[in-house]
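*Asks:* below: sequence and its predicted model.
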Amino acid sequence: MVAYKSKMVERIRLPARDQRERNLEAAGYNLFNLSSDDVFVDLLTDSGTGAMSDAQWAALIRGDESYAGSRSFAELEDAVMDVMGFSNVVPTHQGRGAENVLYGALLSADDVALNNTHFDTTRAHVSNQGADPVDCPVSAAHDPDSEEPFKGNFSLERARAVVDEVGADQIPLVIQTITNNSAAGQAVSVENTRRVREFANEIDATFVIDACRFAENAYFVRQREDEFTEAAIADIAREQLGYADALVMSGKKDGLVNAGGFVATDDGALFDRCKQRAILYEGFPTYGGMAGRDVAAMAVGLREAVEDAYLEDRIEQVREFGARLAAAGLPVYTPTSGHAVYLDAGALFPHLDPGEFPGQALVCELYREGGVRGVELGSFAFPDTDRPELVRLAVPRRTYHREHFEHVVETAETVLEKRETVSGLELASDPEMPEIRHFTAELEPRSS
């Protein structure tokens, strides 16, 4: 069932093929460098790209732009307490601002941070503190064909091996990302979160949940974890998040807004440290780099994110998109996540080795053939890590319709038909910071 009707539209256009060819070359074969006007269906990210509800637009009008003590901030505090269960909130301009505030307060040089899988900006913020980001995914996370329900889980076995290697004193931080974006958006069970909480207690580490897609994760928990089949989404979310010492949140995902994020905690000392860093990097602690109207819209979005009708529409749309791609013969990572469909570019282009960036070759071909923009999350985005060659087609919330996804599927079918002729790429420029090189690096067709 479709849960929405449109109240505003935006005209889009598909550039001619020869223009798309020129655009690719001018962008250095990096789709981050494309103008959005030259993209027909934009699946680069679900971060801040969705459509807000009429209630959120109303909140924009009512937003309080006071520098200090804003009424909009009080509304956000109430929403975070009601939906997520945390009393102290430090707003930021977006999720990576929250990462800078929180991880800068928790990490020092030579520390080790454990995560089920670090995402790019998380890895970069940990590294920027002089610490070492170590991934602890379960083995199924690297198997695109496995149907295990919680492939996003944190591997306690791997984490304990790291403790044995470096010592507990060197690990002040344990992070669990839900859903696990860098592991194809896979779900994390509540039972796994409980066990990670216990592990963090054992080594006296702060336990942080990256809660960007907490509502989508709670929906999967209700579908797949026997203990919660009759539970309300809101109750599942509050329980799972409640095991953490602190949250880092990008409101541009399950906050359903175009800007904003926050840190939340019940630890008074950590709250004070985060507030001081936020003043330095983000703004006064009741606006945090956002306009008051954006703070107000996020307060509404957090409540909407745990509504059954919204989540059913959201996740069913992504599931159907993945099913259509799979039916067309594309190698789809399973099970489908809540925010994106992931394609296995290594399986699609077996003639390309990781050094030829098969995932980046795939995103270029999708743009070349149909003006579709996705993002590579394989050896180009994550150098020197052991991950599948994935391409993420992230679905903006409440934005595209069936016809858009049909176009993407038809485009992917065209790439599938010519897959043996697709050649690899090589770096033409390599920025200094490898954790985020995929945002700005340029490539070129690989010389024979």
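*Replies:* Cool, the structure landed.

*Asks:* switch to C-alpha atoms for all contacts and neighbour counts from now on
*Replies:* Will do.

*Asks:* can you pull the contacts of the most centrally placed residue in the chain?
*Replies:* Centroid-nearest residue in the chain: N181, 4.9 Å away (criterion: CA atoms, centre = their mean). Contacts for N181 were tallied using CA atoms under 8 Å, 6 or more residues apart in numbering; they are T117, F119.

*Asks:* ok, F220 next?
*Replies:* A187.

*Asks:* let's see 10 Å
*Replies:* 149-150, 179, 186-189, 228-229, 233, 311, 315, 337-338 (CA atoms under 10 Å, 6 or more residues apart in numbering).

*Asks:* following element in sequence after the helix or strand where it lies, please.
*Replies:* When elements are assigned from DSSP states H and E, F220 belongs to helix 214-224. Moving toward the C-terminus from helix 214-224, the next helix or strand (DSSP H and E) is helix 233-242.

*Asks:* helix 214-224 and that following helix, what's the angle between them?
*Replies:* Interaxial angle, helix 233-242 versus helix 214-224 (axes from the mean of the first three to the mean of the last three CA atoms, to 10 degrees): 110 degrees.

*Asks:* got the angle between the helix or strand just after helix 233-242 and helix 214-224?
*Replies:* Next helix or strand after helix 233-242 toward the C-terminus (DSSP H and E): strand 246-250. Interaxial angle, strand 246-250 versus helix 214-224 (the same axes, to 10 degrees): 110 degrees.

*Asks:* second one coming, line it up with the first:
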Amino acid sequence: MSDNDVEFRTVIEPFRIHSVEPLRMTTAAERRAKAADAAYNLFQLHADDVLIDLLTDSGTGAMSRDQWAAIQRGDESYAGSPSFFVFRDAVQELFPYAHVIPTHQGRAAERILFQVLGGPGKVVPSNTHFDTTRANIEFTGAEAVDLVIAEGRDPQADHPFKGNMDIGRLEALLAERGAEIPVVMMTITNNSGGGQPVSLANLHAVADVCRAAGKPLFLDACRFAENAWFVKTREPGREHDTIPDIIREMAGLADGMTMSAKKDPMGNIGGWLALNDDDLALQCRNLLILTEGFPTYGGLAGRDLEALAQGLKEVVSEDYLRYRIRSTAYLADALVGLGIPCLTPAGGHAVYIDAAALLAHIPALEYPGQALAVALYETGGIRSCEIGSVMFGRQPDGSERPAAMELVRLAIPRRTYTQSHIDYVIEVAERVKAQAPDLPGYRIVDEPPALRHFTAAFAPIG
């Protein structure tokens, strides 16, 4: 490496800003009132009352010049739109499955898949199911089981691939309940586990176990490009592989995939279900027509399909992925440097603060993650997301159990915020840390029967 190729300390965005939208500044008193009006559920805030929105990276990114240009090519024919074939070819370039079924977003693909494969008495293992996946499985009466490695349940454990599945536990579950298992899922990267990647070696091992047991393997592949970058930079012997080749290898180990195209495919809406099995594809298409639309649009406009096809080309850029992962690590490193405990190493799309460690005085079922998320908003207008006992504590039988980890996710939208925005987040987090011992826990005063974190009402305790 020459002197001119040495990396600089400053993380710069590999793009210029083409258009801007204003942010509305608020006072601390206004934010306290807004939080109370929203029953302390940050999902219920008006977005105009949020300064830095890190609630999710799903559909919140900025589309590129070329994506906006692609929108103008969108063909809105009901059936057989040319835009579908542009979209299908872009998907199959990276994920060479025989059938590509568009949906309006990822949870629609999950609902269709598990409506066919799920049902009472069924068991679906994964490294860690995310909230909508788990909810769609449990809605059919099936059981969702998490089999992530032990390091993946320890926020402070040092492991390059904390999203890996525990092969021994998978083999044991298949031996004990194999007749009840219709499919095995792998989430890449592992969102509920801190955006942690899965190694290719682990994915090969899972695929081997599934084939030996005669079980299909499906990927929840929302953050496939970030996972591929971690494979390239962390997995021995993979440093010379290209990102598209790593993605195709991951895809080739599975029998199908669900996708929220609002993540790595750089879309504001969209998703798909892709698979090889002809009979299963036929059943899924029939359900698609009932609820989403004709198989060549699946609930999306032709312009959306064109934008996603372009996004799939842009997300595999190494310049983009280097910036994406380094800028996430920049936030994580700064928070850890301030003594704020975070899940380490940093994941791809988000930084996860360990709320249980920071707010050790708040019991798990008084929701320390919710307490921290509310404090971040009231202090500096930052909206984040609890990933803990609010999201995962309620069991299918209605009982409560503490989640494996009590986290607050700071999900970074793609190509949306600059480094100065992130520096502001760091400063707000430092102020919240200073008041952490005085923060109250929360109780739930009203909740829906499923996915309660979206609409539940909270009240502070004491």
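*Replies:* Yep, that arrived. Owing to the predicted nature of the structure, the values given are computational and were not obtained by experimental measurement.

*Asks:* work out the TM-score between the chains.
*Replies:* Overlay of the two chains. TM-score (TM-score structural alignment, normalised by the length of the first structure): 0.97; 444 aligned residues with a CA RMSD of 1.0 Å.

*Asks:* circling back: check the offset of the helix holding F220 of the first structure from the chain's centre.
*Replies:* With CA atoms, centre = their mean, to the nearest Å as the basis, helix 214-224 of the first structure stands 15 Å off its chain's centre.

*Asks:* can you pull the buried residues of it?
*Replies:* Neighbour counts over helix 214-224 of the first structure (16 or more other CA atoms under 10 Å) mark F214, A215, E216, N217, A218, Y219, F220, V221, R222, R224 as buried.

*Asks:* so what's the first one closest to, chain neighbours aside?
*Replies:* Leaving out its chain neighbours, the residue that sits closest to F214 of the first structure by CA to CA, 6 or more residues apart in numbering is I178, at 5.8 Å.

*Asks:* to which residue of the second structure is the one you found aligned?
*Replies:* For I178 of the first structure, the aligned residue in the second structure is I188 (criterion: TM-score structural alignment).

*Asks:* ok, its match touching P197?
*Replies:* Yes - I188 of the second structure is within contact range of P197, at 6.1 Å (criterion: CA atoms under 10 Å).

*Asks:* now for these two: what residues contact both?
*Replies:* With CA under 10 Å, 6+ apart as the test, I188 of the second structure and P197 both reach G163, N164, R223, F224, E226, N227, A228.

*Asks:* got the contact list for the third one?
*Replies:* Same thing as R223 of the second structure. 187-191, 195, 197, 259-265, 348-349.

*Asks:* what's the separation between the alignment partner in the first structure of it and I175 of the first structure?
*Replies:* Here R223 of the second structure is matched to R213 in the first structure, going by TM-score structural alignment. To I175 of the first structure, R213 of the first structure is 14 Å away according to CA to CA, to the nearest Å.

*Asks:* now do the buried residues in stretch 131-140 of the first structure.
*Replies:* Here stretch 131-140 of the first structure shows A131, D132, P133, V134, D135, C136, P137, V138, A140 as buried, counting by 16+ other CA under 10 Å.

*Asks:* for the fifth one, give me its contacts.
*Replies:* Taking CA under 10 Å, 6+ apart as the contact definition, D135 of the first structure lies against 113-119, 123, 154-155, 158-159, 162, 175, 385-386.

*Asks:* how about a cut-off of 7 Å?
*Replies:* By CA atoms under 7 Å, 6 or more residues apart in numbering, the residues touching D135 of the first structure are L114, N115, N116, T117, H118.

*Asks:* let's see which of those end up in strands.
*Replies:* Those of the contacts of D135 of the first structure mapping onto strands are L114, N115, per DSSP state E.

*Asks:* give me the contacts around stretch 244-259 of the second structure.
*Replies:* 94-95, 97, 106, 109-110, 200, 204, 207, 216-222, 224, 228, 271-276, 316.

*Asks:* same check, this time on stretch 68-87 of the second structure
*Replies:* For stretch 68-87 of the second structure, using CA under 7 Å, 6+ apart, the contacting residues are F294, T296, Y297, A301, G302, R303, D304, L305, E306, A307, L308, A309.

*Asks:* identify the residue of the first structure aligned to the last one.
*Replies:* When the two structures are superposed using TM-score structural alignment, A309 of the second structure falls opposite A299 in the first structure.

*Asks:* skipping its backbone neighbours, what lies nearest that match in space?
*Replies:* Here the residue nearest A299 of the first structure, using CA to CA, 6+ apart, is L76, at 4.5 Å.

*Asks:* before we move on, which element is that neighbour in?
*Replies:* Going by DSSP H and E, L76 of the first structure is part of helix 71-84.

*Asks:* what span of the second structure lines up against the next helix or strand after that helix?
*Replies:* Next helix or strand after helix 71-84 of the first structure toward the C-terminus (DSSP H and E): strand 88-92. Under TM-score structural alignment, the alignment places strand 88-92 of the first structure onto residues 99-103 of the second structure.
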